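>>> structure, please.
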Amino acid sequence: MSERDLIRAGAMTVEFGDGELRYFRIGEKEVLRRVYVAVRDSEWRTIPGRVTGLHSEIETHSFYLVFRMRHESEDGNIGFEWEGSLVGAEDGSVTFSMDGEALTDFRSNRIGFCVLHPASAAGVEVRIQHTDNSIEEGSLPDLIAPHQPFFDIRGITHKVSAESEPERWLET
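Sure, this is the predicted structure:
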């Protein structure tokens, strides 16, 4: 694979590179901007990662990727390594999982997935599944704001666009 590759899961296309997914599209419609794993220190600084191994099986409308990422701070005080698995199926579903291990003792404010929505998702209806399995209905903010609109999230299902017909939802 090259530095950034276009791969397919059914009708959905997505770019893979540097251990992250970008620009999820159904046709010309962008439905997600970016999905990646962030390693943040106790002051919210992002510790950059690098791919240390990659196995890929790419088909016309599906893919399977397994890779390793290593995050190390410049001073060597923070070390974290994880294995990622990406499966794109012909039905358009994409599954991203990770399993990691701290290589050093360090304080962290976040280690986990970050999902970025495109500007076109502003105002779309969402269903938030919380960690206690309760469901909250709402909408994504119309404008970027410094506060987090939803908390304690297990999953998000949202309309692909405010005017999508027939009604189409995306689960993240």
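>>> only C-alpha atoms for contact and neighbour calcs from this point on.
Will do.
>>> secondary structure element for the spatially most central residue of the chain, which one?
In the chain, the C-alpha nearest the mean C-alpha coordinate belongs to Val35, at 2.0 Å (Cα atoms, centre = their mean). Using DSSP states H and E, Val35 falls within strand 29-41.
>>> about what we covered before: would you check that the residue nearest to the centre of the chain makes contact with Tyr23?
No. Val35 sits out of contact with Tyr23 when judged by Cα atoms under 8 Å, with a separation of 9.1 Å.
>>> who are the packing partners of the host helix or strand of His71?
According to DSSP H and E, His71 maps onto strand 63-72. The contact analysis (3 or more Cα pairs under 8 Å, 6 or more residues apart in numbering; DSSP states H and E) places strand 63-72 against strand 5-9, strand 49-58, strand 79-88.
>>> count the neighbours of Ser93 for me.
17 (other Cα atoms under 10 Å).
>>> same check, this time on Thr52
Neighbour number of Thr52 under other Cα under 10 Å is 14.
>>> that one and Phe67 touch, don't they?
Yes. Applying Cα under 8 Å, one finds Thr52 in contact with Phe67, separated by 7.3 Å.
>>> got a list of what Leu32 touches?
Residues counted as contacts of Leu32 (Cα atoms under 8 Å, 6 or more residues apart in numbering) are 22-25, 115-118.
>>> want to put them side by side, so please do this one too:
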Amino acid sequence: MTWTRERIRPIDLGDWQLQLRDDDLAQLTFRGREVLRSVRAVVRDRDWATAVWAVEHVSVAGSGATISLVSDAFGTRFEGSLSITADGASLSVSLAVSADREFWTNRTGLVVLHPARVSGAPLTVTHTSGDVSHIAFPEEISPHQPAFDIRALASEGVTVTFEGDRFEMEDQRNWTDASFKTYNRALADPFPYLLESPVVQSVTVTVDDAGAPAPHEARPAGEALVLREREAGPIAFSVGASTAPGTGPADPVGHDLLVEVDLGWAGWSSVIERAAASGLPLDVRLVLPLEDAERAVARAIDALADVPLARIAAIQPPTHPHEHMSDAQSTRILRAALGDRDVPVIGGTRSHFTELNRGQHLVPD
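Have a look, this model is predicted:
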């Protein structure tokens, strides 16, 4: 996740430099080398919406800076203060946040973004118990949190220490942001929770006496990707959708029409009829019912007998152990119902990349 509305103010604290991008402390560098991508205060409501801070005042003096924040969000007034102190090879960021009324939050506190270049670097995790784990920042996109119950992280001569809560890390590349995020409040803890004002947390970054070493060597580059001109046009994407009956289909757009058919709903056949009326080949996602899936899929394939199909998938329904995924069972049922019909059968998730990454082992060949 990247937070910026592009109002940038540089802050110079001797060997440490950073940029204040609206309320985000970005590009934290020590002697010219990036140490952290970002430190930011966040307030999330019970639906994961994020409060937008306004910067009321910035004071920079000597080796320190203070930033006053305010936000009127979710019917609540929040006041925050970020205090930044540079002391030789250490930089600390302290946060205090208060609310003027009772407020239920999923997460309120400090969030740190580590740059993507640390991918594959050795990582030492000190837990709140004092126990130590030796792991590495993931090279491949990690579908699950790489580190839990964090008190401190040490890698490449840089140690980041967290105070005020239990922290854990997630791989932000799942959401197309090139970073690793360490955030307060473990997801395993109950949420939402009642905010206890003031929230006080801190992050301290320390570079070893020798200064930050050169980054670890990246993996050798693989075979070069060669792009060749194709005689055919660009890949076609299904840009339309038909999910419910209505007054009539929209004008056809693109080469085919994506249609999701919930076979657990009594009116599913009208969805197919409406989509077929577009005249385009259909890209079909069949969401299976929890019971009698074989019969339901067979009926759907019969209803699609005279409809041109670009491709088709069968997906497990909500509350199924493999919900929102096409797994071996759903694909087997679909292939059996199709029989000899020559239609590309695809697999994946009806959700987003993170869920596909977590459930890729479920998708059959």
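>>> now what about the TM-score between them?
After superposition, the two chains reach a TM-score (TM-score structural alignment, normalised by the length of the first structure) of 0.78; 155 aligned residues with a Cα RMSD of 2.1 Å.
>>> in the second structure, what range does the strand holding Val35 of the first structure match?
Under TM-score structural alignment, the counterpart of strand 29-41 of the first structure in the second structure spans residues 33-45.
>>> what mean distance separates the matching stretch from the matching residues in the first structure?
The superposed stretch 33-45 of the second structure is, by mean Cα distance after the TM-score superposition for the first structure, a mean 1.3 Å from where its aligned residues fall in the first structure.
>>> next, count neighbours for the aligned partner of Ala89 of the second structure in the first structure.
Counting by TM-score structural alignment, Ala89 of the second structure corresponds to Gly92 in the first structure. Gly92 of the first structure has 15 neighbours, counted by other Cα under 10 Å.
>>> would you agree Gly92 of the first structure is in contact with Gly10?
Yes. Using Cα under 8 Å, Gly92 of the first structure is in contact with Gly10, at 4.4 Å.
>>> need the contact list for the counterpart of Pro141 of the first structure in the second structure.
The alignment partner of Pro141 of the first structure in the second structure, by TM-score structural alignment, is Pro138. Going by Cα under 8 Å, 6+ apart, Pro138 of the second structure touches 119-120, 146, 171.
>>> so which helix or strand takes in Pro138 of the second structure?
With DSSP H and E as the criterion, Pro138 of the second structure is inside neither a helix nor a strand.
>>> how near is it to Asn357 of the second structure?
Pro138 of the second structure sits 14 Å away from Asn357 of the second structure, going by Cα to Cα, to the nearest Å.
>>> again with Glu102 of the second structure
Counting by Cα to Cα, the gap from Glu102 of the second structure to Asn357 of the second structure is 37 Å.
>>> do the same with Val132 of the second structure
28 Å.
>>> swap in Phe78 of the second structure?
36 Å.
>>> the more surrounded of the two?
Legend: neighbour count by other Cα under 10 Å for Phe78 of the second structure and Asn357, higher for Phe78 (21 against 16).
>>> the more buried one -> the first structure?
Correspondence of Phe78 of the second structure to the first structure, assessed by TM-score structural alignment: Phe80.
>>> how near is that match to Glu20 of the first structure?
16 Å.
>>> please apply the same query to Met12 of the first structure.
16 Å.
>>> neighbour count for those two, which is higher?
Met12 (25 against 15).
>>> my read: the more buried one touches Ile26, true?
Yes. Met12 of the first structure lies in contact with Ile26 (Cα under 8 Å); the separation is 4.7 Å.
>>> sorry, back to before: among the contacts of Leu32 of the first structure, which two are most distant?
Using Cα to Cα, the pair of those lying farthest apart is Arg25 and Val115, separated by 14.7 Å.
>>> so between the two, which is more surrounded?
When Arg25 of the first structure and Val115 are compared for neighbours, Arg25 comes out ahead with 17 against 14, by other Cα under 10 Å.
>>> show me what the helix or strand where the more buried one lies is in contact with.
Using DSSP H and E, Arg25 of the first structure sits in strand 20-26. In this structure, residues lying in contact with strand 20-26 of the first structure by Cα under 8 Å, 6+ apart are 11-16, 30-37.
>>> tell me how far that strand is from the chain's mean position?
Taking Cα atoms, centre = their mean, to the nearest Å, the mean C-alpha location of strand 20-26 of the first structure is offset from the chain mean by 9 Å.
>>> buried stuff in it?
Buried residues in strand 20-26 of the first structure, counted by 16 or more other Cα atoms under 10 Å: 21-26.
>>> again, but for stretch 3-22 of the first structure
7-10, 12-16, 19, 21-22.
>>> and the end-to-end length of that stretch?
Start-to-end, stretch 3-22 of the first structure (Cα to Cα) is 13 Å.
>>> ok, and the most crowded of the contacts of Pro138 of the second structure?
Going by other Cα under 10 Å, Asp171 tops the contacts of Pro138 of the second structure with 28 neighbours.
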